[in-house]
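K.L.:
3D model of this:
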Amino acid sequence: MNKHHTTIKIASLMATTLLITACSNKVDTMPDRSHSPCGDKPNCVSTQDSRADFNLAPYPLKGDVSIDQIESIALSFPRATVATKESHYLRVEYRSKVFRFVDDMEMRIEDGQLLVRSESRTGYSDFNVNRKRADALRDKLLQADLIFADNH
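P.N.:
Down below sits the predicted model:
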């Protein structure tokens, strides 16, 4: 087999793998998991999980914050699309730039708090991508004066 043929075969295999991976990330419906703790894989963070590796500090809301205000900030991140939106619930999908892997961030307004849960849809570890995004969301919500800086 010549070098050119091998290169074409490898490129074809990579393209097929990428296509299969991208297609497997499609989810039409997903149950609301905003109250659920994370599983055991290090690819999830949640305000509803008490374990240190998975826990996010509370997001205490200031006054009457709407899901529309939360949505505006959540969509300010790259490659974000709304998957589900209800009066007090929002699920935003974030796609990675190269392989198009999907992370789901769920946000629910409840009892003066914003519940946040962010998890990678595929893979074992997310290399703290979801925690970094949740922390960046907190920073943007603070800048917009929508949440308190601490658990007041």
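
K.L.:
all contacts plus neighbour counts: C-alpha atoms, from now on.
P.N.:
Noted.

K.L.:
for the longest helix along the chain, give me every contacting residue.
P.N.:
Secondary structure of the chain per DSSP state H: the longest helix is helix 3-24. With CA atoms under 8 Å, 6 or more residues apart in numbering as the test, helix 3-24 has contacts from 99-101.

K.L.:
next: stretch 48-65.
P.N.:
Contacts to stretch 48-65, defined as CA under 8 Å, 6+ apart, come from residues 34-38, 42, 44-47, 112-117, 131, 138, 145-148, 150-152.

K.L.:
narrow the residues you listed to those that are buried.
P.N.:
The neighbour count (16 or more other CA atoms under 10 Å) marks 34-35, 37-38, 42, 44-47, 113-117, 131, 138, 146-148 as buried among the contacts of stretch 48-65.

K.L.:
before we compare anything, build this one as well:
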Amino acid sequence: MFKIFTLALVATTLLGCSNGEISMQDRSAQPCGDKPNCVSTQDSREEFTLAPFTLTENASLDDIEKAALSLGRAKTGDKEQDYLRIEYTSRVFRFVDDLELRIDGNTLIVRSESRTGHSDFGVNRKRADALREALKQAGLI
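P.N.:
Coordinates of the predicted model:
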């Protein structure tokens, strides 16, 4: 029994560590795949879609980054002129989710997806909703 527990603990630790920093391509404009671990403003399917985020005139990528980082357990993964990727790490198993944000005119494209696993139990949708609230509180949408 102890061997099984030890093996499970080692596997979980290694799996959690494998989700660390990796090079990612910009997928902000792509719809989600077929796994229920993603939400996007660019996807029209009911289970994956997010309502549009319309930015105010004074919204900047730096301000959006501050709001996204305020959601906790987050760090900036990539930041370019109008693109931002924030990495969120789960507390227990250290799974990583990517929140991709792109400013397109007065619209914020939002895509949040888990890197591993099939289902996220609604975590990415909750994160997108929390981001919407943080952006409203900051006067950015």
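
K.L.:
for the two chains, what TM-score is obtained?
P.N.:
The TM-score (TM-score structural alignment, normalised by the length of structure 2) is 0.95; 141 aligned residues with a CA RMSD of 1.1 Å.

K.L.:
in a markdown table: the contacts of helix 3-24 of structure 1, plus secondary structure, neighbour count and distance to S87 of structure 1.
P.N.:
Below are those laid out as a markdown table (DSSP: H, G, I helix; E, B strand; the rest coil; neighbours: other CA atoms under 10 Å; distance: CA to CA, whole Å):
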| residue | secondary structure | neighbour count | distance to S87 of structure 1 |
| --- | --- | --- | --- |
| F99 | coil | 11 | 32 |
| R100 | coil | 16 | 29 |
| F101 | coil | 20 | 27 |
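
K.L.:
now do the SS call for the residue most central in space within structure 2.
P.N.:
Nearest residue to the geometric centre of structure 2 (CA atoms, centre = their mean): L99, 2.4 Å. In three-state terms, and counting by DSSP: H, G, I helix; E, B strand; the rest coil, L99 of structure 2 is strand.

K.L.:
how much space between it and I22 of structure 2?
P.N.:
The spacing between L99 of structure 2 and I22 of structure 2, counted by CA to CA, to the nearest Å, is 14 Å.

K.L.:
just T89 of structure 2 next, same as before
P.N.:
Going from T89 of structure 2 to I22 of structure 2 by CA to CA gives 14 Å.

K.L.:
what does L7 of structure 2 correspond to in structure 1?
P.N.:
In structure 1, L7 of structure 2 lines up with L13, judged by TM-score structural alignment.

K.L.:
my error: substitute D43 of structure 2 in the last question.
P.N.:
In structure 1, D43 of structure 2 lines up with D49, judged by TM-score structural alignment.

K.L.:
that's a helix at R131 of structure 1, yeah?
P.N.:
Yes: R131 of structure 1 sits within a helix when classified using three-state DSSP.
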